[in-house]
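J.: What follows is a protein structure lacking sequence information:
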């Protein structure tokens, strides 16, 4: 299935997920003691944390609503499609929901791939088989995917990067602790199951599984630790595509590039030692070992889309052992996930056309533009930025693009008709189309046509690589941008989220890309020192806040600092924009602004869920995402008559302003 892009996650800064809040008491707290609990009292009473996941949130409910909308769309496309894309989606959905048909199909969908693998006789047959599997969206041995050229952010190049492993971290293959050894033993049993299902005689499965794990271990030892992949710059190393065959004679990488229909003269290869190892493995290992590995990778990648024997084997290891899940998702969710993976842009196109209201889109554009203007004014008066940094910030804000709903530039939806006969076959058809559409991004100045989020997924994100704000169609509904709510609520919820994301274009990360989309630090040392001092104050303030649902635990202010600072900024900017648009707003309207902000972060969770969140999340819990920015905003305390020094009205000396 399509490989993860090496830089997208690191370069695109997405909207935070909703976080924690305690269940409300029978009597709601007063606004000046806990505005989050007061505003969301009815919601909290009606939404106790479920036993299975341990948490529920308003933003999580938005995501669930968007999933149901996608299912409704696919059901309608199955019954009465309009146009070619809906026909494809409806047939895809119908084939996936036909569980009896999937069971009858067995392993037939992957039979042609297995035949290709079984036809390998000599070393030189291995690289073409690798290339063929990549073409259908099954990346084996390594990953090859498009991403931004850090020397020219307007274009993509192909990235050769590490991959090809069945376990999520190379360290699984080399650590010697008991827990890891137990997981590796369970993994071996899973590999055996898949090999048997793909044609290995039961008596030979253990030996072949050992060969698979041996090959993967060799790849893992030549791979870099996961932590070293977090810096996008360490993954970027442009090299000429011509000459790769000379350097890696056995892998035939130039032929591989041609097979993916890529004609660019440059690729990125940040770990040449890995590819030198892979090149030697083609020569050193017997074809039989490679055949076992490739059959395993095909069976593992396609297992969720084949008969129950495949699905159960996959879930028992990947779901239960690796993810700790007790039960697989519903059939609807499994098929929806498959369609989003292989045909997500198709579904996104239809989703936006069906669910995005033109009036709501226009309102979102107006609010976002007002927030941008408020940020411009804030940057101009910011005493921390020197003249050079302020001039660059001004140019960068002027160049900012705001894209709402779905990508402006469409893609080619020409794809082989899928029909309703074989879900696994349809998955391969759609995955081949998706892989081809990804490859066509390479070598063109068309980076802007790619979004790192899909229109059917609720998200609001600042794309640092292209200096643009992305707002998906699915995001423009309650509690973020409900058409039925007035302008105060639209500014308080959607506007504050826009402000949060735009802040990332001008913070400690945004400083690394300038107005011309060159990757460089455009701050002086004095600018950085001033910002770091602000960030330290934010970290200290949040570190004093108790973590909801946990006794004696505080928020990890250092861990959440950057997102906390963006929350503070977002509320400040949205409030300034609202006041500029409605200087004569009455008290009720002004209160609606703040209630909308607090409503975004309604969430309840169990102590177990809170413990997990506290140790891993880069966001403060929902109670403090709602309350802390308001406690720092003087106008909030005055509006609600809160006593200075109360929870919701910080003392002047303790008050933090991002934009003084």
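T.: It's in. Computed from a prediction, not measured in an experiment: that's the story for all the values here.
J.: For the rest of this, base every contact and every neighbour count on C-alpha atoms.
T.: Noted.
J.: just checking, residue 409 is part of a strand?
T.: No - Residue 409 sits outside any strand when classified using DSSP: H, G, I helix; E, B strand; the rest coil, being coil.
J.: who touches it in this structure?
T.: Each residue near residue 409 by CA atoms under 8 Å, 6 or more residues apart in numbering is listed here: residue 449.
J.: Residue 150 versus that one, what's the distance?
T.: Plainly put, residue 409 is 22 Å away from residue 150 if you go by CA to CA, to the nearest Å.
J.: for residue 92, same thing?
T.: Distance, residue 92 to residue 150, using CA to CA: 37 Å.
J.: swap in residue 220?
T.: 27 Å.
J.: Neighbour count for residue 92 and residue 150, which is higher?
T.: Legend: neighbour count by other CA atoms under 10 Å for residue 92 and residue 150, higher for residue 92 (31 against 21).
J.: here's the one I want to compare it with:
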């Protein structure tokens, strides 16, 4: 019966597409028929219909765990970025200039002869410092010293905007110290977690042996290190709980913070890292107070030798990718091959590019946008943003489930949205970072120290509204709740997301969906708790809260029912914010497209209507192939649903999707009408 339905549907569908004269079919750039599988019934598997041939022709490359539209653009950017770095490396630029720093850092990252000769010796001074720890004061001092070098351990410290007073930057203390990607890998009793624990202990042991530790001692030490991290994991707040900003907001003054861990001499840590009483004039936020109460127990546990083993491991793990090949290979074998299913390491030049992006990202980005980004693109994207904001404004005014009081605040928040496109108006100043050609590890340490100092300098200062959280060459976008801003780097403004020569339907289904997604984050289950000024402040009426949560619960139930691999489903709670942003953002982009098409004669392109091309474009940007282990890891740790889910699941809540492809409510792909949500 299912096959009969599929044949009848496909005949009707094709007849509808090609019934008009071929003279009316216009060819422009955008959706490629070569990537689609037109033999697939879109009412049965829309993802394969839109991406089937692309999936067949794009197995995961051996040096990746996943491959998709994001990675395709990233790869296309790489040749330009590498040419910039190679030119900088031979340019003999004046000392202190960004170009000199880019060239020298790239040189040390590519200098495999020196890296192989040094082995792990650049870490010996850090090991010696850790070995000299005698008491708790020494211990908290070395923890602070390592934090300055970007070596995460035992707890997390950073500076950020106060969620309830976003005009202030305050110290933040969070849980931290794990090496495995999630607490459950330390605690869960499922077969995969048990296998990961065994392999992880073996990995630690192998890494210690490479530093000269005896085999038997290395295995004993590896077990001690694992057990130390397991104690931390037992006190960790779950990823789902952390998604609620109220759960991680515990504002307190300095004395209240110190009282959580009275056995820790915090003044020693503050002196080491550059904090003082003035740093706490606006208080501090402790994400997980319970974790800091446990930290007090750890300092009272007489585990000084275990602390040393653990801290040396965190140093070794933090720098493993920058050491000689035996360390790099073992690090790859566990974290990339075993955990993510990656078959081969990236070539040296690609690893080196990653070093630059993390250390001097905006310096490289400034040179990148000068060659790869046009003012015309920025103008077109700004126009699309305005249209999608207008669509949300109109939708809010029409909502029948939201009270006027909540609508008023929602509209106010929308009116204060800030938009950043392409690249920063003010570039980051790297003058205080000293880069030379001595050694890669030394340069990495200098870069990390620079970033730590830069972060510390923000405390007590006005918020830098010009700062970006991503490099211009990054293929991604983001929403900041405390700044109430959406940011679209130049890197993502390329096909299949955006093509200046494509029709509106393709661009609204691509980058328009991304724009709508980021705007939607301002009103997802977490973002909606922040007001127009970027403050964590509940502006929803109690009844609207209930109505919104009822809609959100339906989304959780839908996504939690989607089996992706083995018997593993999407974690509907962990991915709720991203799923809400997808559903709402896609619909807003569609409304904006419909408005742009008003009073225009609809054109068939490759036999598809603008509405159909919109939905095909949406599915196209989420095309993805992924290793089985990579998919299992994503389901466990990522707040985003897998691409195969994102490409279709949001559409199933949206009536115009069914109408565009004549999909009846009883079609195999259809979501029951009573389970669909319409948020905007």
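T.: All right, it came through fine. Since the structure is predicted, the reported quantities are computational estimates derived from the model, not experimental observations.
J.: where do the helices sit along the stretch 301-450 of structure 1?
T.: Secondary structure of the stretch 301-450 of structure 1 by DSSP state H, counting those that start in this stretch: the helices cover 308-314, 331-355, 358-381, 387-399, 423-439.
J.: from those helices, which stretch is densest packed?
T.: helix 423-439 (a mean of 23; mean count of other CA atoms under 10 Å).
J.: can you name the residues of structure 2 that that helix overlays?
T.: Helix 423-439 of structure 1 corresponds to residues 440-456 in structure 2, going by TM-score structural alignment.
J.: how big's the offset between the matching stretch and structure 1?
T.: Stretch 440-456 of structure 2, aligned to structure 1 and superposed, deviates on average by 1.6 Å (mean CA distance after the TM-score superposition for structure 1).
J.: which outside residues touch that stretch?
T.: If you take CA under 8 Å, 6+ apart as the criterion, stretch 440-456 of structure 2 is touched by 105, 108-109, 115, 122, 148-150, 158-159, 274-275, 319, 322-323, 359, 432-436.
J.: what does stretch 569-581 of structure 2 give?
T.: Residues contacting stretch 569-581 of structure 2 (CA under 8 Å, 6+ apart): 239-240, 243, 516-521, 523-526, 552, 555-564, 635-636, 638-641, 646, 650.
J.: Give me the distance between the two termini of stretch 77-89 of structure 1.
T.: End to end - CA to CA - stretch 77-89 of structure 1 spans 7 Å.
J.: Just the buried residues of that stretch, please?
T.: Neighbour-count burial for stretch 77-89 of structure 1 flags 77-78, 81, 85-89 (criterion: 16 or more other CA atoms under 10 Å).
J.: Mind checking which of the residues you listed land in helices?
T.: Of those, the ones assigned to helices by DSSP state H are 77-78, 85-89.
J.: Throw the residues you listed into TSV and include distance to residue 385 of structure 1, thanks.
T.: Formatted as TSV, those follow (distance: CA to CA, whole Å):
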residue	distance to residue 385 of structure 1
77	53
78	56
85	50
86	51
87	54
88	53
89	51
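J.: hey, where'd the strands end up in structure 2?
T.: 66-68, 155-162, 165-175, 251-252, 284-286, 418-422, 478-480, 485-489, 563-565, 568-569, 624-626 (DSSP state E).
J.: Same list, those, but as TSV with mean neighbour count and distance to residue 7 of structure 2 please.
T.: Listed next are these as TSV, based on neighbours: other CA atoms under 10 Å; distance: least, CA to CA, whole Å:
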stretch	mean neighbour count	distance to residue 7 of structure 2
strand 66-68	21	30
strand 155-162	19	57
strand 165-175	21	56
strand 251-252	16	61
strand 284-286	24	59
strand 418-422	18	46
strand 478-480	20	42
strand 485-489	24	42
strand 563-565	14	26
strand 568-569	16	30
strand 624-626	23	27
